[in-house]
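*Asks:* Give me coordinates for this.
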Amino acid sequence: MHTDRSSHDLRHHGDAEVRDDGAKLIDLAVNVRADTPPAWLRDRIAKSLTGLAAYPDGRAARAAVAARHGLPVERVLLTAGAAEAFVLLARALKVRRPVVVHPQFTEPEAALRDAGHTVDRVLLREEDGFRLDPAAVPEDADLVVIGNPTNPTSVLHPAASIARLARPGRTLVVDEAFMDAVPGEREALAGRTDVPGLVVLRSLTKTWGLAGLRIGYALAAPETIADLGRAQPLWPVSTPALTATEACMGPQALAEAAHAAHRIAADRAHLVAGLGEFASDGLRVTEPAEGPFVLVRVPRATAVRRHLRDLGFAVRRGDTFPGLGEEWLRLAVRDRPTVNTFLQALDQALTLTSTRH
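*Replies:* Presented below is the predicted three-dimensional model:
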């Protein structure tokens, strides 16, 4: 258990790697799927613009999310991205001892701290493959946050292990923002009503390329949904975002997402195999990776990242994640031609780094 809250920049996200200096970089830093949103989704969103004079009406989108997960609408809350849900949880729930399982997405802890909470950390260990040990979470924690599959480790925890964290009087928040990138969504808890205190968060920004539109949702018991909803401003989700939500819940969209998940898995295997060629350079991949990204440990990663940038590639630094240090990088999965070009650049970056030390 660790309580240090000052050593990591919790507000640093992958988009910072591809902006600021105007360089045109090939993006392996942000986990949004490439070539999205698809044309049919852009068309649906564009048609919604004729209705912008009216206030947003989220009933159809909420019902679509509920139907997709086999839940009553009272268990669904639409949010301006999953990130808004973290803010709502931090502000609306009365908690005494929140615990965040790291390494993971840093926004939950940042939101809790901003709301005045003292946050404890459970740090998963590299030597354990960053896998969850439910016994490591303090019994008196009344809010526990964990990602699955976890950003940035790409570890997919067994649903049964996460469910073991549930306790009477505890809110268990599972960030499933990347679960639709897992073939079959195995180990998903979305749709479960038998786990006490469960809150599952989902995002449409990753698979559908809607980070600029801000849309996600929370699934939880009706009373929890009501508490979170009271903390929201009026009309928090825009009409175009609601239209996108409804569209992405349809059978054709779900089939397309399932196909994309299998393609991502194949592309990830290609990336991991290529990275394995650099084992002699000290590069290690966290395996098995199950998300649309991989976490690697490489000597002098800061210099490697700088050389990659000079060669036209942006990758995500890992040292802003609690539990990781400067030797870690996160790489988004891309198509094979992009990966092949990246691996050539990585070879050059590692050579440049080694010859200067």
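
*Asks:* From now on I want contacts and neighbour counts done on CA atoms only, so please keep to that.
*Replies:* Fine.

*Asks:* A260: helix or strand, and which one exactly?
*Replies:* Element membership for A260 (DSSP states H and E) is helix 251-275.

*Asks:* buried set for that helix?
*Replies:* 253, 257-258, 260-261, 263-265, 267-272, 275 (16 or more other CA atoms under 10 Å).

*Asks:* now do stretch 42-60
*Replies:* 45, 56, 58.

*Asks:* Mind putting those into CSV with secondary structure and distance to R186?
*Replies:* Shown next, in CSV, are the buried residues of stretch 42-60 (DSSP: H, G, I helix; E, B strand; the rest coil; distance: CA to CA, whole Å):
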residue, secondary structure, distance to R186
I45, helix, 30
P56, coil, 34
G58, coil, 29
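
*Asks:* could these be laid out in JSON lines, adding distance to V304?
*Replies:* Shown next, in JSON lines, are these (distance: CA to CA, whole Å):
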{"residue": "I45", "distance to V304": "40"}
{"residue": "P56", "distance to V304": "47"}
{"residue": "G58", "distance to V304": "46"}
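
*Asks:* Nearest residue to D35 in space, please, no chain neighbours.
*Replies:* G209 (7.8 Å; CA to CA, 6 or more residues apart in numbering).

*Asks:* residues contacting the residue most central in space within the chain?
*Replies:* With distances taken as CA atoms, centre = their mean, A177 lies nearest the centre of the chain, 4.6 Å away. Under the criterion of CA atoms under 8 Å, 6 or more residues apart in numbering, the contact list for A177 reads 82, 148, 201-204, 206.

*Asks:* to compare against the first, here's another:
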Amino acid sequence: MRDDGAALVDLAVNVRADTPPAWLREEMAASLSSLAAYPDGRAARAAVAARHGVPVERVLLTAGAAEAFVLLARALKVRRPVVVHPQFTEPEAALRDAGHSVDRVLLREAEGFRLDPSAVPGDADLVVIGNPTNPTSVLHPAEAVVRLARPGRVLVVDEAFMDAVPGEREALAGRTDVPGLVVLRSLTKTWGLAGLRIGYVLAPPDVVAELARVQPLWPVSTPALVAARACVGPRALAEAAHAAHRIAADRAHLVAGLSAFASRGVRVVSPAEGPFVLVRMDAAAVVRHRLRERGYAVRRGDTFPGLGEEWVRVAVRDRGTVDGFLRALSDALP
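*Replies:* Presented below is the predicted three-dimensional model:
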């Protein structure tokens, strides 16, 4: 909240605006009459398997992608886990909480935060990378990510934002030819279900079995299972595809507006491919404070390994919201 009590326009969160849609809320509400029974995930699991064209044995439903990171950290017996940064901090936190010593590979700003597979140590037996990556919005080529795979290594690819990429190009979900590949998907971002907690893992059956072994009983509620089944159905996939193209257009508008401030020390990491952009600016902490005074919240970047206090992440929104933000930014910049 601002000092005057007015609500902030939240550009710090990376959940799609105006979600969940009414039809999804109605489907979840209809499930409330069956809450007396224990959750049965078989239909949702089969629907996810069909959506990606894989056997059901390769699917595990989870309470969001965050639970999947905890399961991986607890279930897998790894000696040298490596996390590619900057990226979502939960994978490393889960590994450390499980007692692992974690190595980092820091992608460089000078190289556009793009993946160099040769930078990952050859003896790493667990590698975690996001694609497209939060917070850099970089979409790594699938062939570059696949180069990280090898026998004896688990390769975890967090594709929580892949459905915001038109055509889901560079996606690895559904690939069964890559050794040790584990793909995580979240339904909370595109569908605005962060409070419901729903996601899934696509992995070899032996890995799925190991994760299920340490997973609590009935981890996914009945409404979340209904949401999972709905969000991988034809109607949802068509809506998500339309939203991905709209996000791409709105992102281009945001990037163009930010680029107009280049002479005032603003630089956008590009090409951005996610529903957010990473921005470097002079005196970012001061600018964030001034933006809050003007009614806008952006995400600080210095909590992501490999980034400093000069970075912020800005969510992509509709053009009207973006134009208002750009006017506030013009006032807030030094």
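
*Asks:* Make sure the residue nearest to D35 of the first structure is actually in contact with V32.
*Replies:* Yes - taking contacts as CA atoms under 8 Å, G209 of the first structure lies within contact range of V32: 5.6 Å.

*Asks:* and these two? which has more neighbours close in?
*Replies:* Using other CA atoms under 10 Å as the criterion, G209 of the first structure and V32 rank with V32 on top: 25 against 17.

*Asks:* Translate the more buried one into the numbering of the second structure.
*Replies:* Here V32 of the first structure is matched to V15 in the second structure, going by TM-score structural alignment.

*Asks:* any idea how far A315 of the second structure is from that match?
*Replies:* 8 Å (CA to CA, to the nearest Å).

*Asks:* For the second structure, just list every one of the strands.
*Replies:* 9-11, 59-62, 81-85, 103-106, 126-130, 154-158, 181-186, 199-202, 266-268, 276-281, 296-300, 311-315 (DSSP state E).

*Asks:* nearest to A328 of the second structure, of those?
*Replies:* The closest of the strands of the second structure to A328 of the second structure is strand 296-300. By CA to CA, the value is 7.8 Å.

*Asks:* Give me the common contacts of G209 and V32 of the first structure.
*Replies:* With CA under 8 Å, 6+ apart, G209 of the first structure and V32 have no common neighbours.

*Asks:* Quick one: map the residue nearest to D35 of the first structure onto the second structure.
*Replies:* Under the alignment (TM-score structural alignment), G209 of the first structure pairs with G192 in the second structure.

*Asks:* Contacts only, for that match.
*Replies:* Counting by CA under 8 Å, 6+ apart, G192 of the second structure touches 15-20.

*Asks:* Identify the residue range in the second structure corresponding to stretch 241-259 of the first structure.
*Replies:* Going by TM-score structural alignment: stretch 241-259 of the first structure matches residues 224-242.

*Asks:* sorry, that was for stretch 45-62 of the first structure
*Replies:* Under TM-score structural alignment, the match for stretch 45-62 of the first structure is residues 28-45.

*Asks:* Same question for stretch 280-294 of the first structure.
*Replies:* Under TM-score structural alignment, the match for stretch 280-294 of the first structure is residues 263-277.

*Asks:* what's the offset of the matching stretch from the middle of its chain?
*Replies:* Mean C-alpha position of stretch 263-277 of the second structure versus that of the full chain (CA atoms, centre = their mean, to the nearest Å) differs by 17 Å.

*Asks:* And stretch 118-133 of the first structure, by the same measure?
*Replies:* With CA atoms, centre = their mean, you get 17 Å for stretch 118-133 of the first structure.

*Asks:* How about stretch 70-88 of the second structure?
*Replies:* 16 Å.

*Asks:* Then stretch 178-190 of the first structure?
*Replies:* So, by CA atoms, centre = their mean, the centroid of stretch 178-190 of the first structure is 12 Å from its chain's centroid.

*Asks:* tell me which residues of it are tucked away?
*Replies:* 178-183, 185, 187-190.

*Asks:* That one maps to which residues in the second structure?
*Replies:* Against the second structure, stretch 178-190 of the first structure falls on residues 161-173 (TM-score structural alignment).

*Asks:* before we move on, what about stretch 337-349 of the first structure?
*Replies:* Taking TM-score structural alignment, stretch 337-349 of the first structure hits residues 320-332 over in the second structure.

*Asks:* next one: stretch 91-105 of the first structure
*Replies:* Going by TM-score structural alignment, stretch 91-105 of the first structure lines up with residues 74-88 of the second structure.

*Asks:* That stretch spans what distance, first to last residue?
*Replies:* End-to-end for stretch 74-88 of the second structure, by CA to CA: 18 Å.

*Asks:* List the buried residues of it.
*Replies:* 74-75, 78, 80-88.

*Asks:* And stretch 275-285 of the second structure, by the same measure?
*Replies:* 275-282, 284-285.

*Asks:* same question, stretch 308-328 of the second structure
*Replies:* Result for stretch 308-328 of the second structure [16+ other CA under 10 Å]: buried residues 309-317, 322, 325-326, 328.

*Asks:* Ok, stretch 279-290 of the first structure next?
*Replies:* Those would be 283-286, 289-290, for stretch 279-290 of the first structure by 16+ other CA under 10 Å.

*Asks:* to the chain's geometric centre, what's the distance from that stretch?
*Replies:* Distance, centroid of stretch 279-290 of the first structure to centroid of chain: 20 Å (CA atoms, centre = their mean).

*Asks:* same question, stretch 216-229 of the second structure
*Replies:* Centre to centre, stretch against its chain (CA atoms, centre = their mean), the figure for stretch 216-229 of the second structure is 20 Å.
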